[in-house]
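In: the following block contains a protein sequence and its predicted model.
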Amino acid sequence: MSKLFTPITLGQLTLPNRIVIAPMCQYSAEAGCATDWHLIHLGQLALSGAGLLIVEATAVEPEGRISPRDIGLWSDQTEAALRRVVEGIRRYSPMPLAVQLAHAGRKASSQPPWEGGALLSPAQGGWQTVAPSALPYAPSEPAPVALDDAGLARIRQAFADAARRAAAVGFDLIELHAAHGYLLHQFLSPLSNQRTDRYGGSLDNRMRFPLEVFDGMRAAFPAERPIGVRIPATDWVEGGWDVTQSIALAKELERRGAHYIHVSSGGLSAQQQIPIGPGYQIPLAQAIKEQVSTPIVGVGLITEARQAETILQQDQADMVALARGILYDPRWPWHAAAELGDQVDAAPQYWRSQPAAYRNLFKHSRNGQR
């Protein structure tokens, strides 16, 4: 048996294999509500045979959306829309489901990527953004408003409330988004956080607000359901957030009960210099994994089955996450299991598609069915 297709347990939740479908924004919501697109998009991925499906970055308040077309979980209406999607998936797929809760901070109020991704002004349908400090992402953009104590309290509560709603919707797991240059990452990095109060300056101070958010979510989400955190291993900018600081954050999250650390990077500064290549973030994941016992998710241009298997066999990560690769090939886990000589779960409606060369590919299939 390959390591890729062995189970892994996160708290009281056991994943059937170590393939994670990373959260990928679709920019297809209506007033924060998930739509039929999400049912179709997530539904097909839920039939892929992966071990875990994470729903895209889901805003905890309207101002936390990356774009006006992002999904949210801040009201009865947004909760009901997401529940409809989850219930539709659950009718046909046993795959564990997670939701990534997020706030975009100064990177909010933007166009969808296929429309250019530029910051939208209030006159264009956008809104005033907020951040740890009044520093824009790009010099040409208007500055965000620095959050005061009331704003910090509001957002902490919004994350906790969204965690309660996620439990009511029926999600098995929550991933807290503290990466990609969004609000919690903005607090972590000295490039975006220049506060002089207890939330800025030292590493402990810069970690304080993200850790408070985690604690509030942990208290609000059922204790038997796990919470993971996506962190930014490095800003890829001199003087910014780096692996050493990420290790300190991972250790603190481990102490507070995080069930996994999802290691990504970049997205905070337009000055970043990222050495893009196959598995380019895996060395970052490995560096953190060597310092903590919390399971580590590696991500970043993982496209081949043997590449994923090697990452696990070499103990560089405990799980691997796919994003664009599984959009391109929604049956990636099937093909990976075939290549590695292993088995994967498939819906019985698909059992007859099993190729003759891989007669034992699908678990529980009946090869002689009429």
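Out: Looks like it arrived, so ask away.
In: contacts and neighbour counts: CA atoms only from here.
Out: Fine.
In: immediately after the top strand by length along the chain, which helix or strand?
Out: The strand spanning the most residues in the chain, taking DSSP state E as the definition, is strand 52-59. Note on strand 52-59: by DSSP states H and E, the next helix or strand toward the C-terminus is helix 76-90.
In: so what's the residue count around Gln343?
Out: 23 (other CA atoms under 10 Å).
In: I misspoke; the intended subject was Ala270.
Out: Counted with other CA under 10 Å, Ala270 comes out at 12.
In: over to Ala143?
Out: That count, for Ala143 with other CA under 10 Å as the rule, works out to 18.
In: one more: the one 5 residues further on?
Out: Asp148: 13 surrounding residues under other CA under 10 Å.
In: so where do the helices sit in this structure?
Out: 36-45, 76-90, 149-169, 183-188, 203-220, 243-255, 282-289, 305-313, 324-328, 332-340 (DSSP state H).
In: just those helices: most buried one?
Out: helix 183-188 (a mean of 29; mean count of other CA atoms under 10 Å).
In: got the contact list for the residue nearest to Phe214 when sequence neighbours are not counted?
Out: Leaving aside its sequence neighbours, Phe214 sits nearest to Leu176 (CA to CA, 6 or more residues apart in numbering; 7.4 Å). Listed by CA atoms under 8 Å, 6 or more residues apart in numbering, the contact set of Leu176 reads Gln100, Leu101, Ala102, Phe214, Ile227, Gly228, Val229, Arg230.
In: I'd guessed the third one sits against His180; true?
Out: No: taking contacts as CA atoms under 8 Å, Ala102 lies outside contact range of His180: 10.6 Å.
In: okay, one more to line up with it:
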Amino acid sequence: MSILFSPATFRSVTVRNRLWVSPMCMYSAVDGVVQEWHHTHLAQFASGGAGLVIAEATAVVPEGRISPRDAGLWSDEQRDAWAPIVDAIHARGAAAGVQLAHAGRKASTWWPWAAERGSVPVDEGGWVTTAPSPIAFEGYAVPTELDETGIDAVVDGFVAAARRAVDAGFDVLELHGAHGYLLHQFLSPLSNQRTDGYGGSLENRARLLLRILDAVRLEVGDGVPLFVRISATDHADSGFTPDEAATVAAWATEHGADLIDVSSGGLVAHQQIAVHPGYQVPLAETVRQGGRIPVSAVGLITAAEQAERVLAEGSADAIFAGREWLRDPHFGLRAAHELGADIAWPPQYERARWR
């Protein structure tokens, strides 16, 4: 029996398989409100056999957006726009998740296909960014250091967005602590040079993430699975390390996280990454600690046998893929066929099933 196509249960949610869709920013929202594009984009993966579809990094406050075109969950209008998308994912048999995010010093930037690069000026629709320390990401504007009141407001933003996400029908919530965004900025000594209770030691640098986990868990109750995405290394000298990531993952689990979604990088422009198929899988294995911490693996996982092998070797408990789903929105149906797993197809597609 295929491990990849076996179910997985997290608290009150059972996911039909372990081949999942990573959150991928579409930069296509209007004032944080998702559009028809997001509906078609996300629903197709559920039709294509995904077990869990996690919607893109969704800002918990307006100033937390990566770009002015990012999705949000700071208003009821945004919540109501997400609800039919969640319904469409559910109607096709998949679980629906959303990644709650704050971009910190990497906020207020141009979207990838804009003519400009770097930070969007305030007089052109941008805003002043915030971070643990007033250290800019290379080529971006210098952020303002968050004070205690600002940190409290960030926590409140995550809590309110989590409530709206659950009210919209999302099954799974993921806190974005990776890719150089705000929670990652607090975790890494390269971006966090504070001298108060949120800086210095690893315990202090992890304090904001754990505060948010506690507050969100209290808000949404015991039945909602909470995932945390982390960058397990900065790929840069003196940065966040895999051993530190494993420690933070253990703390996060103690504070109510149900799975650690292990990625890497994104904090600094001078990172050095050796990219190859499955290049981040060893990081997931380190964080998993021999099976003590549930983790997912991601990073150039593009083939069914490759994904199955990662699980069979005990490196991870589930697989996230991104670009392969963009190339083939029916990656799940294809992977099941290649592994000999008998899964349900949408009846509208049955005539195309490989025999």
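Out: Arrived safely. This one's a predicted model, so the numbers in the text were calculated from it and none came from an experiment.
In: just the TM-score for the two chains, thanks.
Out: Once superposed, chain against chain, the TM-score is 0.97 (TM-score structural alignment, normalised by the length of the second structure); 354 aligned residues with a CA RMSD of 1.2 Å.
In: hmm, back to that, with the second structure superposed, average distance for the longest strand of the first structure?
Out: Mean deviation of strand 52-59 of the first structure from its aligned counterpart in the second structure after superposition (mean CA distance after the TM-score superposition for the first structure): 0.4 Å.
In: counterpart of that strand in the second structure, which residues?
Out: Aligned by TM-score structural alignment, strand 52-59 of the first structure falls on residues 52-59 of the second structure.
In: picking up where we left off before, so Ala102 and His180 of the first structure - more neighbours on which side?
Out: Each of Ala102 of the first structure and His180 has its neighbours counted (other CA under 10 Å); Ala102 has more, 27 against 23.
In: and the more buried one, what does it touch?
Out: Ala57, Thr58, Ala59, Val60, Gly64, Phe159, Leu176, His177, Ala178, Tyr182, Leu183.
In: any chance of those residues in JSON lines, plus distance to Glu87 of the first structure?
Out: Putting the contacts of Ala102 of the first structure into JSON lines (distance: CA to CA, whole Å) gives the following:
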{"residue": "Ala57", "distance to Glu87 of the first structure": "19"}
{"residue": "Thr58", "distance to Glu87 of the first structure": "17"}
{"residue": "Ala59", "distance to Glu87 of the first structure": "20"}
{"residue": "Val60", "distance to Glu87 of the first structure": "21"}
{"residue": "Gly64", "distance to Glu87 of the first structure": "25"}
{"residue": "Phe159", "distance to Glu87 of the first structure": "23"}
{"residue": "Leu176", "distance to Glu87 of the first structure": "22"}
{"residue": "His177", "distance to Glu87 of the first structure": "24"}
{"residue": "Ala178", "distance to Glu87 of the first structure": "28"}
{"residue": "Tyr182", "distance to Glu87 of the first structure": "29"}
{"residue": "Leu183", "distance to Glu87 of the first structure": "30"}
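In: return the member of those nearest to Ala150 of the first structure.
Out: Taking CA to CA as the measure, Ala150 of the first structure sits nearest to Phe159 out of the contacts of Ala102 of the first structure, at 14.5 Å.
In: re the thing from before, let's see which of the contacts of Leu176 of the first structure end up in strands.
Out: Gln100, Leu101, Ala102, Ile227, Gly228, Val229, Arg230.
In: would JSON lines of these with distance to Thr35 of the first structure be doable?
Out: Output for those, formatted as JSON lines (distance: CA to CA, whole Å):
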{"residue": "Gln100", "distance to Thr35 of the first structure": "17"}
{"residue": "Leu101", "distance to Thr35 of the first structure": "18"}
{"residue": "Ala102", "distance to Thr35 of the first structure": "19"}
{"residue": "Ile227", "distance to Thr35 of the first structure": "25"}
{"residue": "Gly228", "distance to Thr35 of the first structure": "26"}
{"residue": "Val229", "distance to Thr35 of the first structure": "26"}
{"residue": "Arg230", "distance to Thr35 of the first structure": "25"}
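In: can you select the buried ones from those in PyMOL?
Out: Those of those that count as buried under 16 or more other CA atoms under 10 Å are selected in PyMOL with:
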select buried, resi 100+101+102+227+228+229+230
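In: OK, contacts around Met347 of the second structure?
Out: Just to correct that, residue 347 of the second structure is Pro rather than Met. Per CA under 8 Å, 6+ apart, neighbours of Pro347 of the second structure: none.
In: for Pro329 of the second structure, see how far away it is.
Out: Applying CA to CA, to the nearest Å, the value for Pro347 of the second structure to Pro329 of the second structure is 17 Å.
In: check Leu19 of the second structure too.
Out: The value you get for Leu19 of the second structure to Pro329 of the second structure, if CA to CA is used, is 12 Å.
In: neighbour count winner among the two?
Out: More neighbours surround Leu19 than the other of Leu19 of the second structure and Pro329, with 29 against 22 (other CA under 10 Å).
In: what lines up with that one in the first structure?
Out: That one, Leu19 of the second structure, aligns with Ile19 by TM-score structural alignment.
In: now its match: how far from Gly125 of the first structure?
Out: Distance from Ile19 of the first structure to Gly125 of the first structure, by CA to CA: 38 Å.
In: do Ala134 of the first structure as well
Out: With CA to CA as the criterion, Ala134 of the first structure and Gly125 of the first structure are 21 Å apart.
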